[in-house]
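K.L.:
Have a look at this fold, sequence not included:
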């Protein structure tokens, strides 16, 4: 294998990529606007949820409960009659509809356990799940304070001293931003390397490579390193200017160590992209294969859901996926400031997985080139 051939063929891939405006737009979007939108799309708390209240009690307590719902968590409550509850829910006007029954205050003061009906539009999942807990807490606090004739509860028997490490303000965008970067690194590395090989086949330029004094190993290496370099550069831009700059997320660990892990991860995913490109006959086929491979890599790697909550079979199978180890490495370095002494098992696993993927993809590429020759 000659380094000069790999260098010149790699530069040819970079020039070909520079002329593909659609892929350039995809790269720019994936590591800029997509990172910001993915990190901030899910609200961190309930915000301006529409709520309607049917007050059949008309008591001081029910009036107090109605007044406890106010922005920014809820919109100002809309008082509606009993007949308007189902109609408003069916029309999608309210996420929550609260029905305070008659004699609610009297039953509470008499020591009974009155019931309030809460109807929730469960199609609005982000608001429905969080908002139900908010409403239950608000009603319980107001009812308890009214029954005690004083505000403020009794001192708890145990005082819990909460110290949130690595994300003291519990900012959800910090987690979403890093996970979005990891997902886009994986996606773009598969897309760019696969598209590079399929583009050669569709444009007929792969025959030029067959008559050149280059080996399949040189061809594959020349497609891996330039695409990995482009994704790595885009990842660095995203971390420095979007994650650290625009989203104001502090990075605790060494960026050099993270980029080293990202480079090894790209070695594995770009090899996987070459393998998928040798299986697919066209870009549409490659896109379908990409969906089948990319979704499990992103959903089951531990980024969206902790691995400990998954079935043991899934945890064991996903150990052969490079994204599993890259997610662990990225979270340890960027969040917890881990060093090489902590993440070396992930680096070693990524290296072994990358070497296996590279060998399998190289064997498949040799077979494909041999059939074309």
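P.N.:
Structure received. From a predicted model like this one, the values you see are computed outputs, not experimental measurements.

K.L.:
Please count neighbours and contacts with C-alpha atoms only from this point.
P.N.:
Will do.

K.L.:
how near is the residue of the chain most remote from its centre to residue 104?
P.N.:
Distance from the C-alpha centroid of the chain, by C-alpha atoms, centre = their mean, peaks at residue 110 (50.4 Å). Taking C-alpha to C-alpha, to the nearest Å as the measure, residue 110 falls 10 Å from residue 104.

K.L.:
Over to residue 347?
P.N.:
From residue 347 to residue 104 the distance is 62 Å (C-alpha to C-alpha).

K.L.:
Equivalent analysis for residue 48, please.
P.N.:
27 Å.

K.L.:
Comparison target below:
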């Protein structure tokens, strides 16, 4: 065992040296855990912001003016008036996300108790903004009509007192969500790419033959690649959470970062093993990239990091329980968002460890076959 650990350590140090000598991979790690996190968190917002609104006012009454004046920044840009025959053209061109059309005699019909219709055209290609913005506009219109009819500037008092408490993200700020989730997704991406690239690099540089004639076993080579590349990822994660998320973006971390790092280490065993497994089926970096890309896309999109697991078909939810990324996302969200302790997240840690052992053993078997063939 002492000899095995010594070989793993020395091979891992060699791997770190190879990584340090590869400026492209170093730049990739720095970019993924710095600018990529910041740009996605500040640019890919889920809430409504600066949505473009146009309107057609065939009534030109005090009520329509009141409604339009209530559509305010930062959710919406100031509404712009267009002609009735321009609605189709501006919607087709994507110039506006929302187009309101007030019919003639709108205010008079409201005052006489009729139910006039307001046409609201929505460009649903901007799906998140369209869905949330539609709700906001409906609330604005309903509130302004109620105030107009009551003659009061305060909203109509409801027979109930609804108290809304937003836990874990009181301001519903998407930066809090997207910054942390970007780091979680990047762990998966880099774990697969770095370990796979390490094996491909050995082949392309011809050093795999050197390893074959050395008194080392496939398990030592594989574990060395896992701990060396995993160490680089863990360091990048810790610095990204500290500098980018907490300092630059001012996002609070609710739970224990050491507990999160422990879970990330367990998770790294499975995804780095997956990277080596994929690399054994390829002979060059372009082939590896083409093979890894669809795997990573599926793992990230269906892990619960982008959309809730509950929104997926039940059969797909069951299938995704076999993916370690699903449990890592649940584990990470519980700790970093909700401040959960080990008494809550230990089942996910156990499942990640079990799946990691399976991925590691499968990858090790395939790696042994590959090395025997190369020899």
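P.N.:
Perfect, thanks for sending it. Here the structure is a predicted model, which means the values were calculated and not measured.

K.L.:
Report the TM-score for the pair.
P.N.:
TM-score of the superposed chains, computed with TM-score structural alignment, normalised by the length of the first structure, equals 0.95; 373 aligned residues with a C-alpha RMSD of 1.6 Å.

K.L.:
Looking at the second structure, name the residue matched to the residue farthest from the centre of the first structure.
P.N.:
Residue 110 of the first structure maps onto residue 112 of the second structure when the alignment is built from TM-score structural alignment.

K.L.:
Of residue 48 and residue 104 of the first structure, which one has the most company?
P.N.:
Per other C-alpha atoms under 10 Å, whichever of residue 48 of the first structure and residue 104 has more neighbours is residue 104, with 21 against 14.

K.L.:
The second structure: strands as residue ranges?
P.N.:
When assigned using DSSP state E, the strands of the second structure occupy the ranges 53-57, 80-81, 98-102, 119-122.

K.L.:
Of the ones you listed, which is nearest residue 128 of the second structure?
P.N.:
Set against residue 128 of the second structure and scored by C-alpha to C-alpha, those come closest in strand 119-122, at 11.6 Å.

K.L.:
who's in contact with that closest one?
P.N.:
Contact with strand 119-122 of the second structure is made by 97-102, 130, 134, as judged by C-alpha atoms under 8 Å, 6 or more residues apart in numbering.

K.L.:
change it to 7 Å
P.N.:
Residues from elsewhere that reach strand 119-122 of the second structure, judged by C-alpha atoms under 7 Å, 6 or more residues apart in numbering: 97-102, 130.

K.L.:
Looking at the residues you listed, which two lie furthest apart in space?
P.N.:
102 and 130 (19.5 Å).

K.L.:
Report the contact partners of residue 22 of the second structure.
P.N.:
With C-alpha under 7 Å, 6+ apart, residue 22 of the second structure has no contacts at all.

K.L.:
scratch that, residue 287 of the second structure
P.N.:
Listed by C-alpha under 7 Å, 6+ apart, the contact set of residue 287 of the second structure is empty.

K.L.:
how about a cut-off of 10 Å?
P.N.:
Residues near residue 287 of the second structure by C-alpha atoms under 10 Å, 6 or more residues apart in numbering: 200, 278-279, 281.

K.L.:
Please list which of these are preserved in the first structure.
P.N.:
Shared with the first structure under both residues aligned by TM-score structural alignment, their matches' C-alpha atoms under 10 Å, the contacts from these are 278-279, 281.

K.L.:
Which ones among those lie within helices?
P.N.:
Residues of these located in helices (DSSP state H): 278-279.

K.L.:
For the stretch 51-200 of the first structure, which segments are assigned as helices?
P.N.:
Counting by DSSP state H, counting those that start in this stretch, the stretch 51-200 of the first structure has helices at residues 60-67, 84-90, 104-109, 125-148, 172-203.

K.L.:
and of these, who's closest to residue 258 of the first structure?
P.N.:
Of all those, helix 172-203 sits nearest to residue 258 of the first structure, with 11.1 Å by C-alpha to C-alpha.

K.L.:
counterpart of the closest one in the second structure, which residues?
P.N.:
Using TM-score structural alignment, helix 172-203 of the first structure pairs with 174-205 in the second structure.

K.L.:
superposed on the first structure, where does the matching stretch end up, distance-wise?
P.N.:
Compared with the first structure after fitting, stretch 174-205 of the second structure deviates on average by 0.8 Å (mean C-alpha distance after the TM-score superposition for the first structure).

K.L.:
okay, now residue 152 of the second structure: neighbour count?
P.N.:
Residue 152 of the second structure has 11 nearby residues by other C-alpha under 10 Å.

K.L.:
Counterpart of it over in the first structure?
P.N.:
Match for residue 152 of the second structure (TM-score structural alignment): residue 150.
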